[in-house]
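> Quick one: sequence plus predicted model below, questions after.
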Amino acid sequence: MLKIAWSEIFAHSLPEGHRFPMAKYDLLPEQLLYEGTITQDNLFAPEPLDEPFILDTHDAGYWHRLRDLQLTPSEVRKTGFPLSEQLVQREVVIMNGTVQASLFALEYGIGMNIAGGTHHAFTDRGEGFCLLNDIAIAANHLLKYKSINKVLVVDLDVHQGNGTAQIFEHEPRVFTFSMHCGHNYPFHKEKSDLDVPLAEGTDDATYLQLLRHHLPRLLDEVQPEFVFFQSGVDVLATDKLGKLGMTIDGCKARDRAVLELCQQNNLPVTVSMGGGYSRQIAHIIEAHANTFRLAQQLFF
């Protein structure tokens, strides 16, 4: 059964001024339930992640200052959110959503988080609407507690997964692959194991050709036992922050390419939603919903 992390805290704990497009965290499950792609049985509400699992990835000093709301004004500005107890609680729930989705993926082949994809969080700081790094926390959980020895991160958000790259810079058991707009945030890029920077306006055909060239080769070379897929839909041409030229159909073809390879190679995969900032919320919901539709179609 497809298991999907979702909690009301994903959308309802955000400050005024940040509710759109974060409304997708409520609208997306509503759409999937309405159309019959999922039922309530597919959804699970994660509890907050226990602190020791956070400290397997993040610097203790940073985490304690974040937990106790003691970040400096400069650190808070870089996150993009005003700091609050509710916001930290939201982040900790999202972290466990991805951890639990990963455990479900070991059982069912795939697990998903309607939130997550917080790839701009570093070991010791947050950036770009990311306070903690769910992909890194979940990957470290599998490496430490579940006998997984090789992880591939496939980050296809329009922005480079700079925090994930930094966290795993010296961890040979995790291979980080980021395909992103080259001239976009973050303006200082970290070094992933493989970075594929894209030109502004990159269209569906060019994007998919590059992805289909790199990803099968990486599966052969890296020989991962588990995949984390950051499936941000800010690659759309309609996205306010994206700068690429992809259509909703192209984004769906991207997701199909990743998920089919995982399914065909018996690779468990955890999917985090990542970014999406199109002016019309319907574009965001449709692009994200396609990811869940494909998961049901391909795995169940």
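Noted; the coordinates are in hand. Numbers count the residues shown, from 1 in each chain.
> C-alpha from now on. contacts and neighbour counts both.
Noted.
> ok now the longest helix anywhere in the chain, how far from the chain's centre?
In the chain, with assignment by DSSP state H, the single longest helix is helix 85-108. Chain-centre distance of helix 85-108: 11 Å, with Cα atoms, centre = their mean, to the nearest Å.
> What residues of it count as buried?
87-106, 108 (16 or more other Cα atoms under 10 Å).
> Tell me the first helix or strand C-terminal of that helix.
Once helix 85-108 ends, the next helix or strand along the chain (criterion: DSSP states H and E) is strand 110-113.
> Touching that next one from outside, list them.
2-6, 94, 97-98, 101-105, 268-273, 295, 299 (Cα atoms under 8 Å, 6 or more residues apart in numbering).
> quick one, helices of the stretch 101-250 of the chain?
For the stretch 101-250 of the chain, the helices defined by DSSP state H, counting those that start in this stretch occupy 134-145, 162-167, 204-222, 248-264.
> ok, and here's another one to check against it:
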Amino acid sequence: MQVFSNDRFALSLPAGHSFPMPKYRLLRERVQAELPGLRLAEAEPASEGELALAHTPDYIGAVLGGTLPAAMQREIGFPWSERMVERSLRSVGATIAAARAALAEGVAAQLGGGTHHATADKGGGYCVFNDVAVAARLMQAEVHRRQRRMLRVWVIDLDVHQGNGSAAIFRDDPTVFTLSLHGAKNFPFRKEASDLDVELPDGCRDDQYLQALDRALDEAWQRQQLTGPPGLAFYLAGADPHEDDRLGRLKLSLAGLAERDRRVFALLGRQRVPVAVTMAGGYGRDIAVTVAAQLETVRLAQAAWRDCQAGDSARAGAWQQSAR
């Protein structure tokens, strides 16, 4: 399975900053040490033209040139620097690369990404550009150019915070279905309407969460059959629903998070939908716990990839034909 990382472009944040920047390096190191057989690479940065598929030219120019108003920069949560720009471009590039690899091989992952709070004209919540939105639009363009067909996309957002940026970008786009399971009382406090939102109460535990997930996946899949099934899914596998997360407010165990991932991969595997996985959020009081949760997501993605490779010829052909 192909996996992409951009942790080499980590930011040096002020002392006491709440964002756990080291988690990306720690995850990449554990993936390399514990998951042999993965093809780990560093993706190229996204181009300005690619960013413009989901973001306004004025916003792109302000980010790249460091001319965002101070209030907009504070909303992002990172101070501006050339390093911040490079990291943001690399993050989008890694999700683009994972999406291409997923179309070719069924499953791929990037060890970051899931920056779902960025809208077309502003960032927020540690999200500068919306990597999934850019990658989705680019894959649609590439598939249409090669095959003269519309690629329908499913965004499965299981970060604990609502994917407001993705919902806003795709609000009037019937070719992209957005599903978000999130804490009802958590950030962002002003939410956007996804195609399907499931709001969960504080303290939600494994059984309640998994029941809600099953219902949501079933409803989303049934609704998508009315317009045609997706040809690509993006899975935002946030670790922040975990019970030890500083910003999560839910109470899922590590076993519950792993079962969540299994159910998503099982559905997509049964329906032969390629999937690009991003890690999204994770703010554990113990960073090692967040890394362990995300490592298990990558492990389960690798198992799903192996199932795809070992499947019957008809299944493998259906997954791989999307890349032609």
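Sure thing, it's come through. Quick caveat: nothing in here was measured; it's all calculated off a predicted structure.
> And the TM-score, once the two are fitted together?
Comparison of the two superposed chains (TM-score structural alignment, normalised by the length of the first structure) gives a TM-score of 0.95, and 296 aligned residues with a Cα RMSD of 1.3 Å.
> quick check: the longest helix of the first structure aligns to which part of the second structure?
The aligned range for helix 85-108 of the first structure in the second structure is 82-105, by TM-score structural alignment.
> what's the answer for stretch 43-61 of the first structure, then?
Using TM-score structural alignment, stretch 43-61 of the first structure pairs with 40-58 in the second structure.
> what's in contact with that stretch?
With contacts defined as Cα under 8 Å, 6+ apart, stretch 40-58 of the second structure is touched by 2-6, 32, 60, 86, 89-94, 96-97, 119-121, 129-130, 133-134, 137-138, 169.
> and the spatially most central residue of the first structure, how far is that from P224 of the first structure?
In the first structure, the centroid-proximal residue (Cα atoms, centre = their mean) is G117; its distance is 2.0 Å. Here G117 of the first structure is placed at a distance of 19 Å from P224 of the first structure (Cα to Cα, to the nearest Å).
> same deal with N42 of the first structure?
27 Å.
> Which one's more surrounded, these two?
Legend: neighbour count by other Cα atoms under 10 Å for N42 of the first structure and P224, higher for P224 (20 against 15).
> check contacts around that one.
With contact taken as Cα under 8 Å, 6+ apart, P224 of the first structure is in contact with 149-152, 267.
> try R67 of the first structure
Listed by Cα under 8 Å, 6+ apart, the contact set of R67 of the first structure reads 85, 88.
> Now with 10 Å, please.
By Cα atoms under 10 Å, 6 or more residues apart in numbering, the contact set of R67 of the first structure is 51, 61, 83-85, 87-89, 92.
> try G65 of the second structure
By Cα under 10 Å, 6+ apart, G65 of the second structure lies in contact with 59, 80-82, 85.
> ok now do H283 of the first structure, which residues does it touch?
H283 of the first structure touches 233, 236, 238-239, 247-248, 276-277, 289, counting by Cα under 10 Å, 6+ apart.
> Tell me the counterpart of it in the second structure.
Checking TM-score structural alignment: H283 of the first structure goes with V289.
> So which residues of the second structure form strands?
2-4, 39-41, 107-110, 153-157, 176-183, 196-200, 232-236, 275-278 (DSSP state E).
> Can you state the residues of the first structure onto which the fourth one aligns?
It refers to strand 153-157 of the second structure. Using TM-score structural alignment, the residues of the first structure aligned to strand 153-157 of the second structure are 151-155.
> how about that stretch: buried residues?
151-155.
> what do you get for stretch 297-316 of the second structure?
297-305, 307-309, 315-316.
> can you check stretch 7-24 of the first structure too?
For stretch 7-24 of the first structure, burial by neighbour count (16+ other Cα under 10 Å) applies to 7, 9-14, 21-24.
> mind checking the end-to-end distance for that stretch?
End to end - Cα to Cα - stretch 7-24 of the first structure spans 12 Å.
> what's in contact with that stretch?
Residues contacting stretch 7-24 of the first structure (Cα under 10 Å, 6+ apart): 25-27, 30-31, 43-47, 80-91, 93-94, 97, 113-116, 275-282, 284-285, 288.
> Now, of those residues, which are buried?
25-27, 31, 43-46, 81, 83-84, 87-91, 93-94, 97, 113-116, 275-278, 281, 284-285, 288.
> and the closest residue to V160 of the second structure other than its chain neighbours, what is it in contact with?
For V160 of the second structure, ignoring the flanking residues on the chain, the nearest one in space by Cα to Cα, 6 or more residues apart in numbering is H182 at 4.5 Å. Going by Cα under 10 Å, 6+ apart, H182 of the second structure touches 157-163, 197-202, 209, 240-241, 248, 250.
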